[in-house]
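K.L.:
Pasted the sequence and its predicted model underneath.
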Amino acid sequence: MAVAITIAVVALAAVVLFAQWMRTLPAVQDFLTTYPGQVELPGTAPVGLPAWLGWQHFLNAFFIVLIIRSGWLVRTTARPKEHWTRNNTGPIRTKGKPTKISLNLWFHLSLDALWVLNGIIFVVLLFITGQWMRIVPTSWDVVPNALSAALQYASLNWPTENGWVNYNSLQVLAYFSIVFLAAPLALATGLRMSGAWPKNATTLNRIYPVEAARAIHFPVMLYFICFVIVHVALVFTTGALHNLNHMYASTDGAGWTGFWIFAASLAVMVAAWFLARPLFLRPLASLTGKVSK
């Protein structure tokens, strides 16, 4: 472990020094001047973050944390101690009989359903309110500007942040990839691996084999984890109070309102993490099926 940490620190220091050296080159300086790190938004783009976006941010974070936890348990638990069987008929069946699945998988699939429902609401509101213009690239200039922002971050001379008005291009690509690429991939691969997938669709199963879904699903989870780590780190290192007010209080001020709302939401997520155990999951699962050991 110590060796891995040492290698990571040395590699990070090398990246920073290399980026700082690059910024001394005249051609790179011209590039940074031409592409400062962000693309101007369309004139009709909204300014600021509405309250519904703050609630959506919390719900997405809440669900994804528990989805990652339950997904990891599904992947690493070789002999589950408790199982769930559906009460009524439904798509999760084998030869006319309901399929017995682990309690961890039941929790994972239940969270997935809530996350997808919340995601649909989120995307609909994005397009109704025009907030999509803040996270969907509207110009190819986003690519060189994202490279510029990445170089500025790497050199520790970070780009000017004004997330209330406009994200930098690296943020735009990151948010776009999470909402419109990683999330649909997680859904498509998870659905393919679930019992709800039609077993008799021979042609469809040949085109989209379950092995392909398994090969993609886990890396997508790792991508979500990396995104969360980097996202949280940058929120706290690029002006924590301003950023938390943007995300949780829907204001551009520098007070502590956003921080306290964030602290309360974090307490809820931590509590849910520790309560997501068989003792508390068993009664919930029993509402829709039979739990057995």
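P.N.:
Sure, I can see it.

K.L.:
For the rest of this, base every contact and every neighbour count on C-alpha atoms.
P.N.:
OK.

K.L.:
those strands in the stretch 101-250 of the chain, which residues are they?
P.N.:
101-102 (DSSP state E, counting those that start in this stretch).

K.L.:
quick one, helices of it?
P.N.:
103-129, 142-154, 169-177, 183-193, 202-207, 210-237, 240-244 (DSSP state H, counting those that start in this stretch).

K.L.:
just those helices: most buried one?
P.N.:
Mean neighbour count, computed with mean count of other C-alpha atoms under 10 Å, is highest for helix 240-244 among the helices of the stretch 101-250 of the chain, reaching a mean of 23.

K.L.:
List the contacts of that helix.
P.N.:
Residues outside helix 240-244 that contact it (C-alpha atoms under 8 Å, 6 or more residues apart in numbering): 163, 235-236, 252-256, 258-259, 262.

K.L.:
After it, heading C-terminal, what element do we hit next?
P.N.:
Along the chain past helix 240-244, the next helix or strand (assigned with DSSP states H and E) turns out to be helix 257-275.

K.L.:
which other residues reach that next one?
P.N.:
Residues contacting helix 257-275 (C-alpha under 8 Å, 6+ apart): 58, 62, 65-66, 69, 241, 244-249.

K.L.:
Columns distance to residue 192 on top of those residues, output as a markdown table?
P.N.:
As requested, the contacts of helix 257-275 are arranged in a markdown table below (distance: C-alpha to C-alpha, whole Å):
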| residue | distance to residue 192 |
| --- | --- |
| 58 | 27 |
| 62 | 24 |
| 65 | 22 |
| 66 | 20 |
| 69 | 20 |
| 241 | 42 |
| 244 | 37 |
| 245 | 39 |
| 246 | 37 |
| 247 | 34 |
| 248 | 35 |
| 249 | 38 |
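
K.L.:
Please indicate which of the contacts of helix 240-244 are buried?
P.N.:
When the contacts of helix 240-244 are checked for burial by 16 or more other C-alpha atoms under 10 Å, the buried set is 163, 252, 254, 258-259, 262.

K.L.:
In CSV: the helices of the stretch 101-250 of the chain, plus distance to residue 284.
P.N.:
Written out in CSV, the entries for the helices of the stretch 101-250 of the chain read as follows (distance: least, C-alpha to C-alpha, whole Å):
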stretch, distance to residue 284
helix 103-129, 9
helix 142-154, 45
helix 169-177, 33
helix 183-193, 22
helix 202-207, 33
helix 210-237, 25
helix 240-244, 33
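
K.L.:
Second structure follows, compare the two:
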Amino acid sequence: MTPDSAGQIGSGRGVWFKLAWAIPVAIALLAGVVLAAKGLRTLPEMQSFLAEFPGASALPTWAPVGFPAWLAWQHGLNAFFILFIVRSGWQIRSQGRPAMFWTRRNTGLLRTAGAPTRMGINVWVHLTVDALWVLNGLAFYVLLFATGQWVRIVPVSWGIIPNAVSAAIQYASLNWPVGDGWVKYNALQTLSYFFIVFVAAPLALATGIRLSPIWTSRRLSKLVPLGPTRVAHVGVMVFFLFFIVIHVTLVFATGALRNLNHMYAAQSDDGWTGFWIFAASLALMLVAWFAAGPRLLRAIASLGGSVTTR
């Protein structure tokens, strides 16, 4: 073990130690929020507010009902890509000198594209999975608007604001909003998914391009400074992780079998089909996580370039 590697390990332990101290603080804050929300719901004014705004806005009569199969596939692929985007991004930030370097082949259009010729293997993984995530996202946007599913995640009336507040209070008090996601999302879900799809994801892509080796414009670099862009990119990653934790928790807390059927099987019942598809996808992600070692990465990266250790 070198002094540099020992310092990196010690630094990593220090980060996890600080995060460990945050756990009881987060639990205390969460308990305070729950107690405050329960207290609010005892007030007559709040009860009237919740009765007037139950937590969901009406959709147009032409809004589609249910989830098509393509949406279930998109959801599963997106979860897979996000896992490795976060993993490779964390490796780029936390590891020192890369163990391997990828060098592109100077053939065809790449010769004149101005693309970088050499990068660390973790950067290559990050950019490769990012490209797959973007292609998946483009297909999602096209299908979302072509099938009318956009109306389920795009606010169509101002009534969504008080309904979102109502849904937030109901969630915080652990008395879930009454509704059926197969027909329509509650207002807080709608705003959350809208922000993920139309704000957070494009922001992650835009800031990622600025930070990546493919960014070569010196003139635009002055207009888009590196420091604030890096902060925004990491902030989006933290937001995604926070959203995933909340999302998965609520999926299992508010009717796991029905929710998993919605998301993975495109069915509206309490059967086990969605659960087994979810379990299989989770097993696949775990296998891929442990298989994505230096040997496999070298083999895959070598398909589009050469991989060296120096």
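P.N.:
Sure, I can see it. Note that the structure is a prediction, hence the values are computed from the model and not measured.

K.L.:
how about the helices of the stretch 101-250 of structure 1, which one is nearest residue 79 of structure 1?
P.N.:
When the helices of the stretch 101-250 of structure 1 are ranked by distance to residue 79 of structure 1, counting by C-alpha to C-alpha, first place goes to helix 103-129 at 11.2 Å.

K.L.:
Provide the aligned range in structure 2 for that closest one.
P.N.:
Mapped onto structure 2 using TM-score structural alignment, helix 103-129 of structure 1 covers residues 121-147.

K.L.:
center of structure 2 - which residue?
P.N.:
Structure 2 has residue 240 as the residue nearest its centroid, 4.1 Å off, counting by C-alpha atoms, centre = their mean.

K.L.:
Tell me the residue in structure 1 aligned with that one.
P.N.:
Residue pairing (TM-score structural alignment): residue 240 of structure 2 is matched to residue 224 of structure 1.

K.L.:
show me the contacts for its match.
P.N.:
178, 182.

K.L.:
now with 6 Å?
P.N.:
Residue 224 of structure 1 makes no contacts at all, as judged by C-alpha atoms under 6 Å, 6 or more residues apart in numbering.

K.L.:
quick one on the thing from earlier: and the residue nearest to the centre of structure 2, how close does it get to residue 204 of structure 2?
P.N.:
When distances are taken as C-alpha to C-alpha, to the nearest Å, residue 240 of structure 2 and residue 204 of structure 2 turn out to be 10 Å apart.

K.L.:
Residue 286 of structure 2 too?
P.N.:
The separation that residue 286 of structure 2 has from residue 204 of structure 2, given C-alpha to C-alpha, amounts to 24 Å.

K.L.:
repeat for residue 169 of structure 2
P.N.:
Summarising the geometry, the distance separating residue 169 of structure 2 from residue 204 of structure 2, computed by C-alpha to C-alpha, is 29 Å.

K.L.:
check contacts around the residue with the largest distance to the centre of structure 2.
P.N.:
Distance from the centre of structure 2 peaks at residue 44, with 38.3 Å (C-alpha atoms, centre = their mean). Contacts for residue 44 of structure 2 were tallied using C-alpha under 6 Å, 6+ apart; there are none.

K.L.:
if we can go back for a sec, generate a PyMOL selection restricted to the buried subset of the contacts of helix 257-275 of structure 1.
P.N.:
Selection of the buried residues among the contacts of helix 257-275 of structure 1 in PyMOL, burial being defined by 16+ other C-alpha under 10 Å:
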select buried, resi 58+62+65+66+241+244+245+246+247+248+249
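
K.L.:
And stretch 195-202 of structure 2, end to end?
P.N.:
In stretch 195-202 of structure 2, first residue to last residue: 10 Å (C-alpha to C-alpha).

K.L.:
What residues in structure 1 pair up with that stretch?
P.N.:
Counting by TM-score structural alignment, stretch 195-202 of structure 2 sits on residues 177-184 of structure 1.

K.L.:
Which of the helices or strands spans the residue lying closest to residue 298 of structure 2 once chain neighbours are set aside?
P.N.:
Nearest-residue entry for residue 298 of structure 2: residue 307, 6.3 Å, with adjacent residues in sequence omitted and distances by C-alpha to C-alpha, 6 or more residues apart in numbering. In this structure, residue 307 of structure 2 sits in strand 305-308 according to DSSP H and E.

K.L.:
List the buried residues of that strand.
P.N.:
For strand 305-308 of structure 2, burial by neighbour count (16+ other C-alpha under 10 Å) applies to residue 307.

K.L.:
Now tell me what touches it from outside.
P.N.:
By C-alpha under 6 Å, 6+ apart, strand 305-308 of structure 2 touches 100-105.

K.L.:
That strand maps to which residues in structure 1?
P.N.:
Using TM-score structural alignment, strand 305-308 of structure 2 corresponds to residues 289-292 of structure 1.

K.L.:
Following superposition onto structure 2, what is the mean distance for the matching stretch?
P.N.:
Between stretch 289-292 of structure 1 and its aligned partner residues in structure 2, the average distance after superposition works out to 0.7 Å, using mean C-alpha distance after the TM-score superposition for structure 1.

K.L.:
can you give me how far that stretch is from the chain middle?
P.N.:
31 Å (C-alpha atoms, centre = their mean, to the nearest Å).

K.L.:
same thing with stretch 68-88 of structure 1?
P.N.:
22 Å.

K.L.:
Kindly report the same for stretch 195-205 of structure 2.
P.N.:
Using C-alpha atoms, centre = their mean, we find the averaged C-alpha position of stretch 195-205 of structure 2 to lie 9 Å away from the chain's own average C-alpha position.
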